[in-house]
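Asks: Build me a model from this:
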Amino acid sequence: MTGLLALGILGFSAPAPQAQDDDIRPLIEIWAEEPTRIFEAHGINLNEFRFIARPVIIFADSPNDPNFRHQMELLAERPEDLAERDVIVITDTDPANPSALRLELRPRGFMLVLIDKEGGVALRKPQPWDLRELTRSIDKSPLRQQEIEDRR
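Replies: As a prediction, the model looks like this:
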């Protein structure tokens, strides 16, 4: 990935390689150690995150898409807020080489998708979404309400 993401200047770590000889650990372990890391969509199985994390998948036709870049800037404002809510950020900016997530969720151009911990689509947005709106949407879910109660 190029641009702002590869430089790591948005508050997130560089995209994680999914399958390299030096790190064959499950993706969930890599995310648990570095919850602000951005992951590429290829090779990701959302079932691995059920009841553990809330995937936020950002689709675009190019990493240079202004909506994609703006969305990543919005998410980078406070990555700790996403980590607190068990959010894993996944990107897919290559429609010519579609990931399983792209084939399943069928975005057209830019799209943000929030998957809840139960594995269902909780939110689809065709435009960038503010971090405050995203965290409020997560915080309204029954499972998140239970998590908040359990932490008290």
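Asks: CA atoms for contacts and neighbours, from now on please.
Replies: Noted.
Asks: could you measure the residue nearest the centre of the chain against Asp150, distance?
Replies: Relative to the mean C-alpha position of the chain, the nearest C-alpha, by CA atoms, centre = their mean, is the one of Val89, at 1.9 Å. Per CA to CA, to the nearest Å, Val89 is found 24 Å from Asp150.
Asks: same deal with Leu105?
Replies: For Leu105 relative to Asp150 (CA to CA), the value is 32 Å.
Asks: Would you map the strands across this structure?
Replies: In the chain, strands defined by DSSP state E lie at 13-16, 37-40, 54-59, 87-92, 111-115, 121-125, listed in chain order.
Asks: hey, where'd the helices end up in the chain?
Replies: 4-7, 27-33, 66-76, 79-84, 100-105, 131-139, 142-151 (DSSP state H).
Asks: Please provide the structure for the following sequence as well, for comparison with the first:
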Amino acid sequence: MSLEQTLRDSRWKKRVLLVAAPTAEQADFKSQKALLAANKAELAERDFLLMEVLYDQLSAADKEFLLKKIGVQPSQFAAVLIGKDGGVKQKSRRPIAPADLFGTVDKMPMRQQEMRRK
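Replies: Here you go, the predicted model:
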């Protein structure tokens, strides 16, 4: 399934954290994965879908989608938070600390509603 289709299918169901890098061996990619691995429960609580994207495994269409729609350069590390509405909420060229990620999400109106319901 294409990157665009996966994101479309996640809309209104999941928040997506897109973690992209040239290869799986890239230092920031490994660092971001390690930071997130220690916070699986918090990710699940906030309805996260973690998408690991390696540029060397992407189709030309997916690379173009990343560049034009998400604004990610296919030669650099990127961590991109995409809200349930499909909009880009946070973008970084460095790994995002889980506390920063969760802080951003917890301020969102939709997340506030979810917390009130629980």
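Asks: excluding its backbone neighbours, what's nearest the aligned partner of the residue nearest to the centre of structure 1 in structure 2?
Replies: In structure 2, Val89 of structure 1 lines up with Leu50, judged by TM-score structural alignment. Of all residues not flanking Leu50 of structure 2 in the chain, Leu17 sits nearest, at 5.0 Å (CA to CA, 6 or more residues apart in numbering).
Asks: Tell me which residue of structure 1 matches up with that neighbour.
Replies: Aligned partner of Leu17 of structure 2 by TM-score structural alignment: Val56.
Asks: I figured that match hits Met111, correct?
Replies: No: Val56 of structure 1 sits out of contact with Met111 when judged by CA atoms under 8 Å, with a separation of 10.3 Å.
Asks: what number of residues lie near Leu54 of structure 2?
Replies: 19 (other CA atoms under 10 Å).
Asks: Now do the contacts for it.
Replies: Ala20, Ala21, Pro22, Thr23, Ala24 (CA atoms under 8 Å, 6 or more residues apart in numbering).
Asks: gap between the second one and Arg11 of structure 2?
Replies: With the distance defined as CA to CA, Ala21 of structure 2 ends up 23 Å from Arg11 of structure 2.
Asks: Which of these two has more residues huddled nearby?
Replies: Ranked by neighbour count (other CA under 10 Å), Ala21 of structure 2 and Arg11 place Ala21 first, with 26 against 17.
Asks: What is the neighbour count of the closest residue to the more buried one other than its chain neighbours?
Replies: Setting aside the residues directly before and after it, Ala21 of structure 2 is nearest to Phe77 in space (CA to CA, 6+ apart), at 4.4 Å. Counted with other CA under 10 Å, the neighbours of Phe77 of structure 2 add up to 24.
Asks: How about stretch 108-118 of structure 2, which residues are buried there?
Replies: Under the neighbour-count criterion of 16 or more other CA atoms under 10 Å, stretch 108-118 of structure 2 has Arg111 buried.
Asks: Touching it from outside, list them.
Replies: So stretch 108-118 of structure 2 is in contact with Arg46, Val105, Asp106, going by CA under 8 Å, 6+ apart.
Asks: Using JSON lines, lay out those residues together with distance to Lys91 of structure 2.
Replies: Shown next, in JSON lines, are the contacts of stretch 108-118 of structure 2 (distance: CA to CA, whole Å):
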{"residue": "Arg46", "distance to Lys91 of structure 2": "18"}
{"residue": "Val105", "distance to Lys91 of structure 2": "13"}
{"residue": "Asp106", "distance to Lys91 of structure 2": "16"}
